[in-house]
Every structure is written in structure tokens, then in C-alpha cells.
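In: Provided below are the primary sequence and the corresponding predicted coordinates.
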Amino acid sequence: MKILTANRLSDGEVVWFANGQWVESISQAEIAEDKAAEAALEAAGARGLADNLVVDVDLIDVEIVDGATHPLRLRERIRAAGPTNRNDLGKQARTQHAA
């Protein structure tokens, strides 16, 4: 399984592609389960790059654990959450404040 990630060009925020738009939560990311879906995501990433919406577009491997999307690579886990030395910053802090 793969999802499409990038950084939004306007502010550098890590985003994921879902339903025709770039979203800030990995839990909303569109999941590709076959080569055709991966190709569709790659095409969406190419459009986002060409339209100057995002940079550093990449398909990443994920797994679903207890209904949640988890990147397999450590780099992508950090990008999804925030800095490892400051839990009060990044997306992880937003989740803590919402709870």
C-alpha cells in the first residue's frame, strides 16, 4: 500500500493527497492498493508540482495498524508527526491539544 506525500509550497507543511486535494492529516490520505492506483496518485502529484502547489512529491509505503495509516520508513513517520525532540510542536501537538 502506498500514499502520496509532498510539502505544500506556500508554507512547507507536510501534506498528503486525498480525493483531488492536498490534506494536512495522514489519516485522510488516499491509499493506493495496486499499480493503477499508484499511477493515478503519481499523476496527481505531477499536476500538483506543475501547478506550483507542492514540492518533494513522493509515493511512500504504508501499513494500516488498528485502522490508522502508518508510514513504514522512520523519515515519513517523523514527517507525519513532527520533531522527535519536541512533542509540543508539529502535527503531534495538534493531536494532543484536540484530545
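Out: Received the coordinates, thanks.

In: When you work out contacts or count neighbours from here on, use the C-alpha atoms and nothing else.
Out: OK.

In: Pull out the buried residues from stretch 41-60.
Out: 41-42, 44-46, 48-49, 54-55, 57-59 (16 or more other Cα atoms under 10 Å).

In: So of these, which two are at opposite extremes in space?
Out: Greatest spatial distance among the buried residues of stretch 41-60 (Cα to Cα): 41 and 55, at 14.5 Å.

In: Strands along the chain, start to end?
Out: Remark: strands assigned in the chain by DSSP state E are 2-8, 14-18, 21-23, 54-65, 68-71.

In: so which of those strands comes closest to residue 35?
Out: strand 2-8 (9.7 Å).

In: Just the angle for the closest one relative to strand 14-18, thanks.
Out: For strand 2-8 against strand 14-18, the angle between stretch directions is 130 degrees (axes from the mean of the first three to the mean of the last three Cα atoms, to 10 degrees).

In: hold the first one in mind and look at this next one:
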Amino acid sequence: TISGLILAPIAIAMTDFSSPINWGFRGPVLAGMVQLLNAIGALTWVYAFRYGKAIVVVPMTGLAPVITVAISLVVYGVVPGGILLTGLIIAVAAIVLLSE
């Protein structure tokens, strides 16, 4: 909160006020939806730490690239290279092994 208040004047100074504001779905509505998902994610993260095992929760928080790669496979049809695929498999295997 304090850093946000300190950095707010810098953000305002960097804003281009001559650009039109998009008041449609891709503007404030989409930003609000992103913030809602961010809040849900933060609450579930805290819930996982409170009621789950930290040794499982911590590595799972670093699995966002696995989800990104899975989405890219579906949306773009991009297949990851050998090293990236090996790393993803090892990361998922580590989560499975730590959860037992």
C-alpha cells in the first residue's frame, strides 16, 4: 500500500492523457475481471498455506509456466522444445512426489 502511494505520482506522470479512454469491455470491465481473479487467487493461496502442506503449496505456485505452455499448446498449436518439455515434466513429477 505504501509503495503504491509512493509510486502513484510516477504512474500519473507517465500517463498519456491525450489517448482516448476505452470504456468498452476491453477497458475497465476487463480490468475489473482481472482484479477479481487476482483476489480469488490470492485468497486461495492463503487458504492453501493455512490448511495445506507448505512443501506442496510452494512448488505449485511456481507451476504457472506449465499452465502457460498448456494454453499455448491448445490456442497456438506451439509444441515446446525438448529442454522445456523435460523441465515441465520434472516440475510436475516433483509436485506429485512431494504431495505424498
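Out: All right, it came through fine. Not measured: the values here are computed from a predicted model.

In: TM-score for this pair?
Out: After superposition, the two chains reach a TM-score of 0.31 (TM-score structural alignment, normalised by the length of structure 1), with 47 aligned residues with a Cα RMSD of 4.0 Å.

In: Now render the strands of structure 1 as a markdown table, adding distance to residue 77 of structure 1.
Out: Putting the strands of structure 1 into a markdown table (distance: least, Cα to Cα, whole Å) gives the following:
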| stretch | distance to residue 77 of structure 1 |
| --- | --- |
| strand 2-8 | 12 |
| strand 14-18 | 11 |
| strand 21-23 | 16 |
| strand 54-65 | 10 |
| strand 68-71 | 6 |
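
In: Can you say which of those strands is nearest to residue 80 of structure 1?
Out: strand 14-18 (7.2 Å).

In: what sits up against the longest helix seen in structure 1?
Out: Identified as the longest helix of structure 1 according to DSSP state H is helix 35-50. Residues from elsewhere that reach helix 35-50 of structure 1 (Cα atoms under 8 Å, 6 or more residues apart in numbering): 2-4, 17, 20, 32, 54-55, 57-59.

In: can you put these in TSV and add distance to residue 71 of structure 1?
Out: Output for the contacts of helix 35-50 of structure 1, formatted as TSV (distance: Cα to Cα, whole Å):
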residue	distance to residue 71 of structure 1
2	9
3	9
4	11
17	14
20	21
32	13
54	20
55	19
57	15
58	12
59	11
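
In: closest to residue 97 of structure 1 among those residues?
Out: Taking these together and measuring to residue 97 of structure 1 by Cα to Cα, the closest member is residue 17, at 24.3 Å.

In: For the most centrally placed residue in structure 2, give its distance to residue 58 of structure 2.
Out: In structure 2, the residue lying closest to the centroid (Cα atoms, centre = their mean) is residue 64, at 6.4 Å. Distance, residue 64 of structure 2 to residue 58 of structure 2, by Cα to Cα, to the nearest Å: 12 Å.

In: re the thing from before, ok, of the contacts of helix 35-50 of structure 1, which one's closest to residue 94 of structure 1?
Out: Nearest member of the contacts of helix 35-50 of structure 1 to residue 94 of structure 1, counting by Cα to Cα, is residue 17, at 19.6 Å.
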